[in-house]
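# give me the fold of what follows.
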Amino acid sequence: MTPSPATAAVRVRRAELSDLDDLVALEQATFDHDLVSRAQFRRHLDSDSARVLVASANHRRFLGTALVFFRKGSRVARLYSIASLPEARGKGVGTALIEAAEAAARQRRCQSLRLEVRIDNESAIRLYERLGYRRIGPVEKGFYEDGSDAFRYAKTLA
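Down below sits the predicted model:
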């Protein structure tokens, strides 16, 4: 996969056990609810049904992460979570992580990648729509642990 110009400096790799502390710290700093626990991250690192991705750039080892789930027998992958450090936002980290998640889904022969996003997360919605994701289905009322609603998005993978 050739990176887009906006993501050329950002490198994405599969997370390793040595990333566990950074994964947990970013999760706790980014989200107030619906957090992935240390034990869950640890389990996902070795799971065939999940891919934990880490973004880095300019000698920074850890700028963001994405968690993608795969279900056996399904051609639909799910982008469960994506987060980046505050100083990395708006610098192509999210785009690079999403492109890597799409590549991982294609490797698994998935035909689409789906995700949920809080209806008030305007920057994430703009990013997803710019990358070709389209809203599907009705608003998911009370989707998140705190009762917030979510939009569902999907992108067909070529």
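
# hey, let's count contacts and neighbours off CA atoms from now on
Fine.

# residues contacting Ser49?
69-72 (C-alpha atoms under 8 Å, 6 or more residues apart in numbering).

# the closest residue to Ala6 other than its chain neighbours and Ala100: what is the separation?
Closest residue to Ala6 apart from its sequence neighbours, by C-alpha to C-alpha, 6 or more residues apart in numbering: Gly92 at 5.5 Å. In this view, Gly92 and Ala100 are 12 Å apart by C-alpha to C-alpha, to the nearest Å.

# same question for Ala15.
From Ala15 to Ala100 the distance is 12 Å (C-alpha to C-alpha).

# okay, and the common contacts of those two?
With C-alpha under 8 Å, 6+ apart, Ala15 and Ala100 have common neighbours Leu53.

# higher neighbour count, Gly92 and Ala100?
Ala100 (23 against 18; other C-alpha atoms under 10 Å).

# surely Val76 touches Phe70?
Yes: counting by C-alpha atoms under 8 Å, Phe70 is a contact partner of Val76 at 7.2 Å.

# quick check: next helix or strand after the longest helix seen in the chain?
Using DSSP state H to define each element, the chain has its longest helix at helix 93-107. Downstream of helix 93-107, the next assigned helix or strand under DSSP states H and E is strand 112-118.

# packing partners for that next one?
strand 76-84, helix 93-107, strand 150-156 (3 or more C-alpha pairs under 8 Å, 6 or more residues apart in numbering; DSSP states H and E).

# now with 7 Å, please.
Applying 3 or more C-alpha pairs under 7 Å, 6 or more residues apart in numbering; DSSP states H and E, we find strand 112-118 packed against strand 76-84, strand 150-156.

# alongside the first, I'd like the structure of this one:
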Amino acid sequence: MQERGLRIRKMALADITAVQGIERNSFPDPWARETLEEAITTFSDTVFIAELEGTICGYIICGVEDTGEERYGHICSLAVSPDMRNRGIGKTLVRRAEQAAMIQKATAMQLEVRVSNTSAIQFYTKLGYEPVFQICGYYADTEDAIVMMRWFRF
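So this is what the prediction gives:
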């Protein structure tokens, strides 16, 4: 189900303050403004905002990485305002980022998620992502990450 009136658009520098607010309410280690600015500049075709009635309610930061053998999309950050969750906004953002990655010839999408974030793991599993391995001490507080992937079928 997608929220009526939901609009997905490319993220702009003017959106950073709203994104930072969502980050602070979603993560124990939100990105710095400079990191967000760099992401918007570097991944301009794969960073998106979700707006509902003119208010930013979610975002996704994704890039496409070329390993020399494969091209993978990489979800770097995804968050929806706590009061707007469970309305299909996160799913809509992920699907839009996947589409953008496929346009850039990515064959899969990957992401890292905290091992303790069971709701995010369940969310991504429902979207077809599979755990592939674990990275010890990945986060600043030394919590491990699970790397999850979804392979695109062409």
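
# about what we covered before: can you list the helices and strands packed on strand 112-118 of the first structure in JSON lines and add mean neighbour count and distance to Leu113 of the first structure?
Shown next, in JSON lines, are those (neighbours: other C-alpha atoms under 10 Å; distance: least, C-alpha to C-alpha, whole Å):
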{"stretch": "strand 76-84", "mean neighbour count": "21", "distance to Leu113 of the first structure": "5"}
{"stretch": "strand 150-156", "mean neighbour count": "19", "distance to Leu113 of the first structure": "5"}
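
# as CSV, those with distance to Arg42 of the first structure would be great.
Below are those laid out as CSV (distance: least, C-alpha to C-alpha, whole Å):
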stretch, distance to Arg42 of the first structure
strand 76-84, 15
strand 150-156, 27
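
# out of the ones you listed, flag the one nearest Ile125 of the first structure.
strand 150-156 (9.0 Å; C-alpha to C-alpha).

# just give me the closest of the contacts of Ser49 of the first structure to Glu87 of the first structure.
The closest of those, once distances to Glu87 of the first structure are taken by C-alpha to C-alpha, is Phe69, at 26.7 Å.

# and the gap between the aligned partner of that closest one in the second structure and Ala79 of the second structure?
By TM-score structural alignment, Phe69 of the first structure lines up with Gly63 in the second structure. To Ala79 of the second structure, Gly63 of the second structure is 16 Å away according to C-alpha to C-alpha.

# over to Arg153 of the second structure?
Counting by C-alpha to C-alpha, the gap from Arg153 of the second structure to Ala79 of the second structure is 26 Å.

# how far does stretch 39-57 of the second structure stretch from start to finish?
19 Å.

# buried residues in it?
39-40, 44-52, 56-57 (16 or more other C-alpha atoms under 10 Å).

# next, count neighbours for Asp15 of the second structure.
Neighbour tally, Asp15 of the second structure, other C-alpha under 10 Å: 16.

# hang on, it in a strand?
No: counting by DSSP: H, G, I helix; E, B strand; the rest coil, one finds Asp15 of the second structure to be helix, located in no strand.

# corresponding residue for it in the first structure?
Checking TM-score structural alignment: Asp15 of the second structure goes with Asp19.

# same question for Gly128 of the second structure.
By TM-score structural alignment, Gly128 of the second structure lines up with Gly132.

# and for its match, the neighbour number?
By other C-alpha under 10 Å, neighbour count at Gly132 of the first structure equals 13.

# which residues does it contact?
Residues counted as contacts of Gly132 of the first structure (C-alpha atoms under 7 Å, 6 or more residues apart in numbering) are Lys155.

# and what of the one 3 residues further on?
Arg135 of the first structure is in contact with 151-154, counting by C-alpha under 7 Å, 6+ apart.
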